[in-house]
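*Asks:* The sequence isn't on hand, but the structure is:
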């Protein structure tokens, strides 16, 4: 780990906290801006499980032995690192998430080929098991095995051999993965090569491309929505109305997008006179961007006044490029039959009824509008197992504001969730839970963006009082 951390310092002063945040994937504006200046954006989230105590120990040791030198504005390195960071790695690969699914999927296929249904999974993680279980149900086993064989043959030999070390199958256990820093980098390089191949040729390895799920969103869903609206010409006020966030949060979303190369019409953010003033400035030290703001009085990179208007939010949501959100947030390139029509109806605030067959992607019809609309999406699901699965999948995709309100919660936990219900974007409830007077009373206090059930989607713009649906 020592040499990996040293590799992120050079002869320009760097704050240790900024390096740590970069490695674990904490995408604050200051962290990303520093990474941009040091040409290190590629390494966002390289070591998501790195403990802060371990990082601090490395910094202290490197400083003591003179590998790092302290300056007023940060640390500089006195030598080059002895390791090379994996060149194929990209932050959208989600290697940590995919690795567990990959090894469990290989194990499942191996055991199934020997008709063995009783074995200990290589990972105890419930969300990983749920993902692979869903993937396996839609699988053609011979095709998946053939794809995997072809995939390994297409990889560079070092990468294929490295991945093979971690494989577990029927009466087979690989020699195991070393936990040394060099081995960790070799693992990242091997999975980077595999995922680069899946990204380039998903049609050649469809089973494994589906297991991966496509490029992982680097930015949060809300950040992606802000950028999508900005690209369509929405100004800062309209974006705030749609997302119901503080103006400072909207500003940060836009600046983070700019760091990652997003482009949007500047005329929506700068009055013409102020834009001319910005264009006339020559920025000296890129680390001191405050000098640019000081040269243009009254500027804060963006212009506009905050507003909060649910009607404006819904109007902006309807002008969103749904295909772009579908690809950026969910990794799909096109809608299945019936999905777009239902989603557009919900975004427009209309009641809608959809009859879709099993496996046609009904969950997307509430998850996509639920991420765009202000307020709470209430999901009525009678089967607790399916409810748990949907909650886990949303959390795995990065949506943390999701909760299941069921009788399985303890009395204390139920009360805690009820008290914080307005903090959740998705609330799952069982039909019998909706018959409780305290639940109905609490839900009437929320702004409900839409309702979903296993039978239908129904939305009421700005709904405040409602009756349980059967």
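*Replies:* All right, it came through fine. Being a predicted model, the structure only gives us computed values, none of them experimental. Residues are numbered from 1 along each chain as shown.
*Asks:* Please make it C-alpha for all contacts and neighbour counts, starting now.
*Replies:* Fine.
*Asks:* which SSE is residue 160 in?
*Replies:* Using DSSP states H and E, residue 160 sits in helix 157-164.
*Asks:* neighbouring contacts of that helix?
*Replies:* 152-153, 174, 186-187, 189-191, 193-194 (Cα atoms under 8 Å, 6 or more residues apart in numbering).
*Asks:* buried residues in that helix?
*Replies:* 159-160, 162-164 (16 or more other Cα atoms under 10 Å).
*Asks:* rewinding a little: biggest separation within the contacts of helix 157-164, which pair?
*Replies:* 174 and 193 (19.6 Å; Cα to Cα).
*Asks:* still on that earlier bit, quick check on the contacts of helix 157-164: which are buried?
*Replies:* Buried among those (16+ other Cα under 10 Å): 152, 186-187, 189-191, 193-194.
*Asks:* Identify, from these, the entry nearest to residue 1.
*Replies:* residue 186 (12.8 Å).
*Asks:* Can you tell me the closest non-neighbouring residue to that closest one?
*Replies:* residue 162 (7.3 Å; Cα to Cα, 6 or more residues apart in numbering).
*Asks:* Which residue ranges of the stretch 201-350 of the chain form helices?
*Replies:* Applying DSSP state H, counting those that start in this stretch to the stretch 201-350 of the chain gives helices spanning 206-212, 221-231, 236-243, 247-259, 272-280, 290-295, 310-318, 322-325, 339-347.
*Asks:* here's the one I want to compare it with:
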């Protein structure tokens, strides 16, 4: 699975981003460049799905793909996919990745799963008469949440345990078998101790990266299914309470956005916030990427936005330098980034580049 994710990124990036771009995407770096890459190359779903990924691990995987003839790296260190890579990419079962929605949910998935793991351990142990045990989740907020739920439903504990097991069992039956088995072996409660990542790796003869990603995909699956189907999965749905879609715009960018809404110019915002022009411009691009109705008319006309996006579409590139040179320097790099960010929302809404 990990190799497939890396291949997918290399394929979508079309030889226009380095391995660092892949690393920042998978780990969910909140920079305007990474956000623009995620949206511009249609890799939103993989944004932040592997936050614990190490650079060395990614480098090793890239070298393996080079050795296997799936990708090649040019003199400028830009990887691109080969015909063999395309063949392997097309043979991978898409349903094993279909629930990843990283850009929207990557921030809340860890909280959801900590709730699930600890709630199951707590109610199953109590129901089995086990009162002395070490919580598998060492997080105060999660422990407080579980205590609150436990006190609220302690008179219905047997039913809650049964419901939770039934909900998980029902969902796992519809999930890829290996991913379901990995998750089932991870659960702790009622005297059963869940396996560690290393134990799962040995038991299923997988590498650590695939174990972690398969579990992560299962977490997304359980979250999305239970969040939208309250009546079918009441206990798991309870674990999604208060966990809303990620607002990716950073606190600093939000301040700049608020000043813009008040009508301040770029220079005025620079003066008020005492930040460099490039920093404020990054905030503006970030706002344009995240906020669909964000207006950029004070920087570019609709005709400008159309011209820039049309050129990028004709050249089949997101590389600013190529678009800049093709338009003979008519627009600066900030204007190009802003137009491409705005154009991405139009594409999501089903409009063509000519209609942007």
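*Replies:* Looks like it came in fine. Since this is a predicted model, take the numbers as computed values, not measurements.
*Asks:* what's the TM-score here?
*Replies:* Comparison of the two superposed chains (TM-score structural alignment, normalised by the length of structure 2) gives a TM-score of 0.67, and 296 aligned residues with a Cα RMSD of 3.7 Å.
*Asks:* hang on, the earlier thing: want to throw the buried residues of helix 157-164 of structure 1 into a markdown table with distance to residue 84 of structure 1?
*Replies:* Converted to a markdown table, the buried residues of helix 157-164 of structure 1 look like this (distance: Cα to Cα, whole Å):
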| residue | distance to residue 84 of structure 1 |
| --- | --- |
| 159 | 16 |
| 160 | 19 |
| 162 | 17 |
| 163 | 19 |
| 164 | 22 |
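*Asks:* which of those sit farthest apart?
*Replies:* Of all pairs drawn from the buried residues of helix 157-164 of structure 1, the greatest distance, 8.6 Å, lies between 159 and 164 (Cα to Cα).
*Asks:* just to revisit the earlier point, for residue 276 of structure 1, state which of the buried residues of helix 157-164 of structure 1 is nearest.
*Replies:* Minimum distance to residue 276 of structure 1 across the buried residues of helix 157-164 of structure 1 is 51.7 Å, recorded for residue 159 (Cα to Cα).
*Asks:* And that closest one, how far from residue 13 of structure 1?
*Replies:* Separation of residue 159 of structure 1 from residue 13 of structure 1 (Cα to Cα, to the nearest Å) stands at 35 Å.
*Asks:* Report the buried residues of stretch 244-264 of structure 1.
*Replies:* So for stretch 244-264 of structure 1, counting by 16+ other Cα under 10 Å, buried means 244-245, 247, 250-251, 253-257, 259, 264.
*Asks:* Same check on stretch 119-137 of structure 1?
*Replies:* For stretch 119-137 of structure 1, burial by neighbour count (16+ other Cα under 10 Å) applies to 122, 127-133, 135-136.
*Asks:* Now tell me what touches that stretch from outside.
*Replies:* 100-101, 103-105, 107, 111, 168, 210-211, 389, 392-393, 396.
*Asks:* The closest residue in space to residue 14 of structure 2 that isn't next to it in sequence: what secondary structure?
*Replies:* Sequence neighbours aside, residue 80 is the residue nearest to residue 14 of structure 2 in space, at 6.1 Å (criterion: Cα to Cα, 6+ apart). Assigned by DSSP: H, G, I helix; E, B strand; the rest coil, the conformation of residue 80 of structure 2 is strand.
*Asks:* Now do the same contact list for the corresponding residue of structure 1 for residue 80 of structure 2.
*Replies:* Using TM-score structural alignment as the criterion, residue 80 of structure 2 maps onto residue 76 of structure 1. By Cα under 8 Å, 6+ apart, the residues touching residue 76 of structure 1 are 9-14, 68-70.
*Asks:* list the ones among the residues you listed that structure 2 also has?
*Replies:* Retained in structure 2: 9-10, 12-13, 68-70, out of those (criterion both residues aligned by TM-score structural alignment, their matches' Cα atoms under 8 Å).
*Asks:* before we move on, back to that, mind checking which of the buried residues of stretch 119-137 of structure 1 land in helices?
*Replies:* Counted as lying in helices by DSSP state H, out of these, are 127-133, 135-136.
*Asks:* Which members of the residues you listed are the farthest-apart pair?
*Replies:* Across these, the two lying at the largest distance from each other (Cα to Cα) are 127 and 136, at 14.2 Å.
*Asks:* In terms of helices and strands, where is residue 378 of structure 1?
*Replies:* For residue 378 of structure 1, the host element (DSSP H and E) is strand 376-380.
*Asks:* From residue 297 of structure 1, how far out is the closest residue to residue 246 of structure 1 other than its chain neighbours?
*Replies:* Of all residues not flanking residue 246 of structure 1 in the chain, residue 240 sits nearest, at 6.9 Å (Cα to Cα, 6+ apart). Applying Cα to Cα, the value for residue 240 of structure 1 to residue 297 of structure 1 is 24 Å.
*Asks:* Please say which of the two ends up with more neighbours.
*Replies:* A count of neighbours by other Cα atoms under 10 Å puts residue 240 above the other of residue 240 of structure 1 and residue 297, at 26 against 10.
*Asks:* hang on, the more buried one packs against residue 247?
*Replies:* Yes - Residue 240 of structure 1 is in contact with residue 247 according to Cα atoms under 8 Å; the separation is 6.4 Å.
*Asks:* Relative to residue 174 of structure 1, how far out is residue 6 of structure 1?
*Replies:* 31 Å.
*Asks:* go on, residue 156 of structure 1?
*Replies:* In terms of Cα to Cα, residue 156 of structure 1 sits 19 Å off from residue 174 of structure 1.
*Asks:* So which bits of the helix or strand following the strand holding residue 378 of structure 1 are buried?
*Replies:* Next in sequence after strand 376-380 of structure 1, counting helices and strands by DSSP H and E, comes helix 384-396. Residues 384, 387-394 are the ones in helix 384-396 of structure 1 that count as buried (16+ other Cα under 10 Å).
*Asks:* from the residues you listed, which single one is nearest residue 318 of structure 1?
*Replies:* For these, the nearest to residue 318 of structure 1 is residue 394 (22.6 Å; Cα to Cα).
*Asks:* was I right about that closest one contacting residue 404?
*Replies:* No - using Cα under 8 Å, residue 394 of structure 1 is not in contact with residue 404; the gap is 11.6 Å.
*Asks:* Are there residues contacting both of those two? Which ones?
*Replies:* Counting by Cα under 8 Å, 6+ apart, residue 394 of structure 1 and residue 404 have no contacts in common.
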